[in-house]
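# What would the 3D arrangement of this be:
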Amino acid sequence: MSTVQTSNSDKKNYDEINDYIKKVLAIIEKQEITTEEGDWIIKETVNGFREHVNPGFLEYRKTVTKDTQFAAVEWSDSGSRFKDVSGKEYIDCLGGFGIYNVGHRNPKVMKAVKDQLNRQALHSQDLLDPLRAMLAKILAKLTPGKLKYSFFVNSGTESVEAAIKLAKMHSERKTFIATTRAFHGKSLGSLTATAKGVFRKPFLPMISGFRHVPFGDIEMMRKTMESCELIGEPVNAIILEPIQGEGGVILPPDGYLKQVRELCNEFGALLIFDEVQTGMGRTGKMFAAELYDVEPDILCLAKAFGGGIIPAGAVVATEEVFKGLFPNPFMHTTTFGGNPLACAAAIATINVLIEEKLPERAEEVGEYLLKKLQDVALAHQDKVLEIRGKGLLIGVEFHSDEIGYEVSKGLFDNGVLVAGTLVNSKTFRIEPPLTISYDEVDEVINKFKIVLESLTV
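Predicted coordinates:
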């Protein structure tokens, strides 16, 4: 019998590792920190990203802030704002790319999660877990049309993956249609539906059977479906974001989504709505499907679904579509999807959205913010190309990437964080918590005006 020899150089110094862990845990425990502690946190964070996470993030941070502000390290949050370790406060108009619909650390969601945590954190994986059943019932009542059954996940890309697999189990058809400028996630299946070449190219070839047509072009959609039918590759499903978020807040032409629904009915295809970003009240309705009066066969949710407290998502489908999983529910599973903490967070989030009428508030405040931003932009038409949106999902498009970078950096320096993107700074998104106050909205508008007036690009 051989024995594994361990050299002294391979031995881990557990005492040293644990001393560092204790220091980190002590920092986590603190509500307030000293200047010296803040400096240590910044140093450890920057060095940790450089040496152990990904140094590319530091370069990314430099491109959207000024000088050494890439070292801004977030520390705490509440309502519509968060603070960095140096005490600087920001109005959050990025919203975690749509996570914080009910605000940062919403007390009702926090309480539900804490109450559940005090009893049981994760489920056994064998016994029936009650909150999953209750949340699924709530979604069946809440979602549009005949959507009935839910499968719970941890993220948006997982929701899209589950939707694709449900569609594949529903029909032997192999063809899917997505649209240009679409973003559906970065796991392999959802990345195949995503249209951003910069994300796709390193991983080619993608999953077979996907085609992309221009978003909003109903004639091209029809022609593609007809062509697929003629060559014996009929379309299984069309997957769309009702409003394209990552693509730059691209609104569908009038009647477009209804026409897509009609095409699906005509050709026997499913309609998948990716509402990972547009769902949970963001656009002025609980779901953007309601905004356009269209009933999908499959609905994808995530981001704000967990109330900004617990990562959570869901794919909700009609019984006709979902029944493919009935004979063997283990054909698609996830260890942590639908865990008790996530379900508690989602249930409380829906409660807050309904009781505080946040979808309606998103419509009202969104109209105010959109109009005021457009008024400011009238004096800067040489810089701002268009401002558009629905509810509190607003896109600000500039004449060039350079202008977009400078405006987003200027807003950051003035304490407003917007949802710019790494690959397309020409347009940035404004998607604050739906709880943002009118005073905070006015502050954002004023700082937008100040930045535009000071811009020398």
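# from here on, contacts and neighbour counts on C-alpha atoms
Will do.
# And T283, how close does it get to D293?
Going from T283 to D293 by C-alpha to C-alpha, to the nearest Å gives 13 Å.
# Looking only at neighbour counts, state which of these two leads.
T283 (29 against 14; other C-alpha atoms under 10 Å).
# Next up, the contacts around the residue nearest to Y438 when sequence neighbours are not counted.
In space, and not counting its chain neighbours, Y438 is closest to V365: 7.5 Å by C-alpha to C-alpha, 6 or more residues apart in numbering. Residues near V365 by C-alpha atoms under 8 Å, 6 or more residues apart in numbering: G391, L392, Y438.
# Looking at the residues you listed, which is nearest A302?
The shortest gap between A302 and any of the contacts of V365 belongs to L392, at 17.0 Å (C-alpha to C-alpha).
# give me the element the residue nearest to Y438 is part of.
Taking DSSP states H and E as the definition, V365 sits inside helix 358-377.
# Need the contact partners of whatever helix or strand comes next after that helix.
On the C-terminal side of helix 358-377, the closest following helix or strand by DSSP H and E is strand 384-390. Outside strand 384-390, the residues that touch it by C-alpha under 8 Å, 6+ apart are 249-251, 283-284, 363, 366-367, 370, 373-374, 377, 394-399.
# again with stretch 409-422
For stretch 409-422, contacts defined as C-alpha under 8 Å, 6+ apart pick out 60, 64-66, 88-95, 97, 246, 408, 427-431, 444, 447-448, 451.
# Check which residues of that stretch are buried.
Buried residues in stretch 409-422, counted by 16 or more other C-alpha atoms under 10 Å: 409-421.
# Filter these down to the ones in strands?
Counting by DSSP state E, those place V416, L417, V418 in strands.
# Quick one: those residues as CSV, columns for distance to F199 too.
Output for these, formatted as CSV (distance: C-alpha to C-alpha, whole Å):
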residue, distance to F199
V416, 28
L417, 24
V418, 22
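# between those residues, which is nearest A178?
V418 (27.3 Å).
# Distance check, the residue most central in space within the chain against G415.
Nearest to the mean C-alpha position of the chain, counting by C-alpha atoms, centre = their mean, stands K303 at 4.4 Å. From K303 over to G415 the distance is 24 Å, taken as C-alpha to C-alpha.
# Tell me which two of the buried residues of stretch 409-422 sit farthest apart.
Farthest-apart pair in the buried residues of stretch 409-422 is N414 and T421; separation 18.9 Å (C-alpha to C-alpha).
# Can you mark which positions in the host helix or strand of E36 are buried?
Element membership of E36 [criterion: DSSP H and E] is helix 35-48. For helix 35-48, a neighbour-count test (16+ other C-alpha under 10 Å) marks G38, I41, I42, T45, V46 as buried.
# could I get these as a markdown table with distance to I310?
A markdown table is the format used below for the buried residues of helix 35-48 (distance: C-alpha to C-alpha, whole Å):
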| residue | distance to I310 |
| --- | --- |
| G38 | 26 |
| I41 | 24 |
| I42 | 25 |
| T45 | 23 |
| V46 | 26 |
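# Closest one to V276 out of those, please.
T45 (29.6 Å).
# Pull the number of nearby residues for the spatially closest residue to the closest one that is not a sequence neighbour.
The shortest distance from T45 to any non-neighbouring residue, by C-alpha to C-alpha, 6+ apart, is to V73 (7.5 Å). By other C-alpha under 10 Å, 17 other residues sit near V73.
# here's the other one to compare against:
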Amino acid sequence: MSSASDATWRERYGETLMNTFGSPQLVLSHGSGVYVWDVEGNRYLDMLGGIATNCLGYAHPDLVEAVSAQAGRLMHASNFFATPPQIRAAMRVSAALFSAGEAPEGTRVFFTNSGTEANETALKIVRKHAGPQRPRILALTHAFHGRTTGALALTWKEPYRAPFAPLMPGIEFIEPTVSALEAAWGDDVGGIFIEPIQGEAGVRAIDADFIAAARALTTRTGALLVADEVQTGIGRTGRWMAHHAWRDADGKPIVPDVVTLAKAVGGGFPVGACVGIGPAGAILTPGTHGTTFGGNALAGAAVDATLSIIERDRLVDNARIQGENLRRALRDIEPDLITEVRGEGLLIGIDIATDAPAVVTKLREGGIIANATGPATLRLAPPLIITEDDWRPVPAAIRDAVHAVRTDTTSA
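Now for the predicted structure:
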């Protein structure tokens, strides 16, 4: 069965899996470092990193060893019990969140299996804290927080929402401007959800003045500020957390009340986390939330190993340096082909002068994996281990792919 052709695997896929993702672009067999191979033996440079998830690349020997060793001892024990890997993982997450100092007293971690579940947990924290007298929750236009029904209610894109209406009431979308925030705010607002950089919207950062205004209003009225760091956290932006760049008018750090994590936190292992900071860590009490698999020993080992490797190998610094250099190289491409390059660290959005999905196909045919977040926007989020030698062919490949697609379109 393992030696079956690409066509055979695709046929089996169509016969056995629900058609929620459409036809797969590739059928992959294995990976190493920043590369993956399909079942036909073709190699690809993964500039998407499993959508910002495989921060250590593929088959990192230290992560493989940690997970394999834990699998031989204990994988799952239920949350009637604690395990050392679970506790070590929570300590690692808190250390990453507060890399410049001590976590506020009361800060606590709840482990989930995904980013969507982490945001569901945060949503329950906000609801329980606010009570029925503060039923409104604000989210931003172009936000993406997940696809389960609670997280979906916080997600802006109407085609995702419409088939499942009616969704949870009380959630309102606003433009990420101070004037829109102030107009929508009231004492009946229980919280606001913010992605520091909106990845699914094309890698668009939220302005600093909006963040400062949101923190001031939530503090004044007792509402909660939730930072969704599912895509941006764990070194992706050249900082341990993207919200570490948040500052108020006096230059002091702006600290959210709740932070959600997933994707890179387990190095590719399915695990997420919701962190209540300070008093928010005590809002959920016994019986108010739970999970069967969240925080299992195997996931804990993956988190502990992943964050340890990132710290040891200075991969946060690498993300910042490689991201700066890659964006500079992309900006050197002719402006009639590349109209804008933005992002932080190794989360990069590229606006192009032609059909982005077609460019993604051209890149893949040439051995590079990227993705399109819109009709004219590419997203790159490669593993944090990437080097300049690895990504050096990418700018020229994007230039050539954009030119080729635009020429094909013009000729047609």
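# circling back: if I pick the residue nearest to the centre of structure 1, what's in contact with it?
When contacts are counted by C-alpha under 8 Å, 6+ apart, K303 of structure 1 touches F97, G98, I99, Y100, S155, G156, V276, Q277, P311, A312, G313.
# Check T218 of structure 2 too.
G191, L224, L225.
# What's the first one aligned with over in structure 1?
G191 of structure 2 is assigned A237 in structure 1 as its aligned equivalent, the criterion being TM-score structural alignment.
# Of all the residues in the helix holding V365 of structure 1, which ones are buried?
358-363, 365-370, 373-374, 376-377.
# I310 of structure 1 sits in which helix or strand?
Using DSSP H and E, I310 of structure 1 falls outside every helix and strand.
# Just give the nearest non-adjacent residue to it, would you?
Closest to I310 of structure 1 by C-alpha to C-alpha, 6+ apart is A342, at 5.5 Å.
# same question, Q125 of structure 1
That would be T335: by C-alpha to C-alpha, 6+ apart, it lies 7.6 Å from Q125 of structure 1.
# Three-state assignment for the counterpart of that neighbour in structure 2, please.
Alignment note (TM-score structural alignment): T335 of structure 1 maps to T292 of structure 2. Classification of T292 of structure 2 by DSSP: H, G, I helix; E, B strand; the rest coil places it in coil.
# Look up how far A329 of structure 2 lies from T292 of structure 2.
Taking C-alpha to C-alpha as the criterion, T292 of structure 2 is separated from A329 of structure 2 by 46 Å.
# can you put the contacts of V365 of structure 1 in JSON lines and add distance to S227 of structure 1 and neighbour count?
Converted to JSON lines, those look like this (distance: C-alpha to C-alpha, whole Å; neighbours: other C-alpha atoms under 10 Å):
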{"residue": "G391", "distance to S227 of structure 1": "37", "neighbour count": "26"}
{"residue": "L392", "distance to S227 of structure 1": "38", "neighbour count": "32"}
{"residue": "Y438", "distance to S227 of structure 1": "51", "neighbour count": "12"}
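# Distance to D77 of structure 1 for those residues - can I get that in TSV?
Compiled in TSV, the contacts of V365 of structure 1 are given as follows (distance: C-alpha to C-alpha, whole Å):
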residue	distance to D77 of structure 1
G391	23
L392	20
Y438	19
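# I would like the residues contacting stretch 136-154 of structure 2, please.
In contact with stretch 136-154 of structure 2 (C-alpha under 8 Å, 6+ apart) are residues 115-117, 119-120, 123, 155-157, 160-161, 164, 167-168, 170-176, 188-195, 198, 200-201, 228.
# With stretch 117-129 of structure 2 instead?
111-112, 135, 145-146, 148, 150-151, 190-191, 223-224, 226, 228, 258-262, 272-274, 280, 283-284, 289.
# Please flag which of the residues you listed sit within helices.
Using DSSP state H, the subset of those located in helices is G150, A151.
# Are any of the contacts of stretch 117-129 of structure 2 buried, and if so which?
For the contacts of stretch 117-129 of structure 2, buried by 16+ other C-alpha under 10 Å: 111-112, 135, 145-146, 150-151, 190-191, 223-224, 226, 228, 258-262, 272-274, 280, 284.
# In structure 2, what range does stretch 405-417 of structure 1 match?
Here stretch 405-417 of structure 1 aligns to structure 2 at residues 357-369, judged by TM-score structural alignment.
# roughly how far is that stretch from the heart of the chain?
On the basis of C-alpha atoms, centre = their mean, to the nearest Å, the separation between the geometric centre of stretch 357-369 of structure 2 and that of its chain is 22 Å.
# for stretch 154-166 of structure 1, same thing?
Distance, centroid of stretch 154-166 of structure 1 to centroid of chain: 13 Å (C-alpha atoms, centre = their mean).
# Show me what counts as buried in that stretch.
Across stretch 154-166 of structure 1, burial judged by 16+ other C-alpha under 10 Å covers N154, S155, G156, T157, E158, S159, V160, E161, A162, A163, I164, L166.
# show me where structure 1 has strands.
Using DSSP E, strands in structure 1 cover 74-78, 81-84, 89-93, 147-153, 175-179, 210-213, 235-240, 270-274, 298-301, 313-318, 384-390, 393-398, 416-418, 427-430.
# out of the ones you listed, deepest packed?
Of those, the one with the most neighbours on average (mean count of other C-alpha atoms under 10 Å) is strand 298-301, at a mean of 29.
# which bit of structure 2 covers it?
On structure 2, the counterpart of strand 298-301 of structure 1 by TM-score structural alignment is residues 258-261.
# Comparing that stretch with structure 1, how large is the average distance?
Stretch 258-261 of structure 2, aligned to structure 1 and superposed, deviates on average by 0.3 Å (mean C-alpha distance after the TM-score superposition for structure 1).
# outside of that stretch, which residues touch it?
Contacts of stretch 258-261 of structure 2 (C-alpha under 8 Å, 6+ apart): 115, 118-119, 122, 224-231, 233, 272-277, 280.
# ok, 7 Å please
With C-alpha atoms under 7 Å, 6 or more residues apart in numbering as the test, stretch 258-261 of structure 2 has contacts from 115, 118-119, 122, 225-230, 233, 272-277, 280.
# G235 of structure 2 matches what in structure 1?
Here G235 of structure 2 is matched to G281 in structure 1, going by TM-score structural alignment.
# hang on, isn't its match packed against K357?
No - counting by C-alpha atoms under 7 Å, G281 of structure 1 sits too far from K357 to count as a contact (9.0 Å).
# which one of these two has more residues nearby?
G281 (27 against 16).
# show me the contacts for that one.
Shown in contact with G281 of structure 1 (C-alpha under 7 Å, 6+ apart): F287, L358, P359, A362.
# if I look at it, how far off is D375 of structure 1?
In terms of C-alpha to C-alpha, G281 of structure 1 sits 25 Å off from D375 of structure 1.
# With V235 of structure 1 instead?
44 Å.
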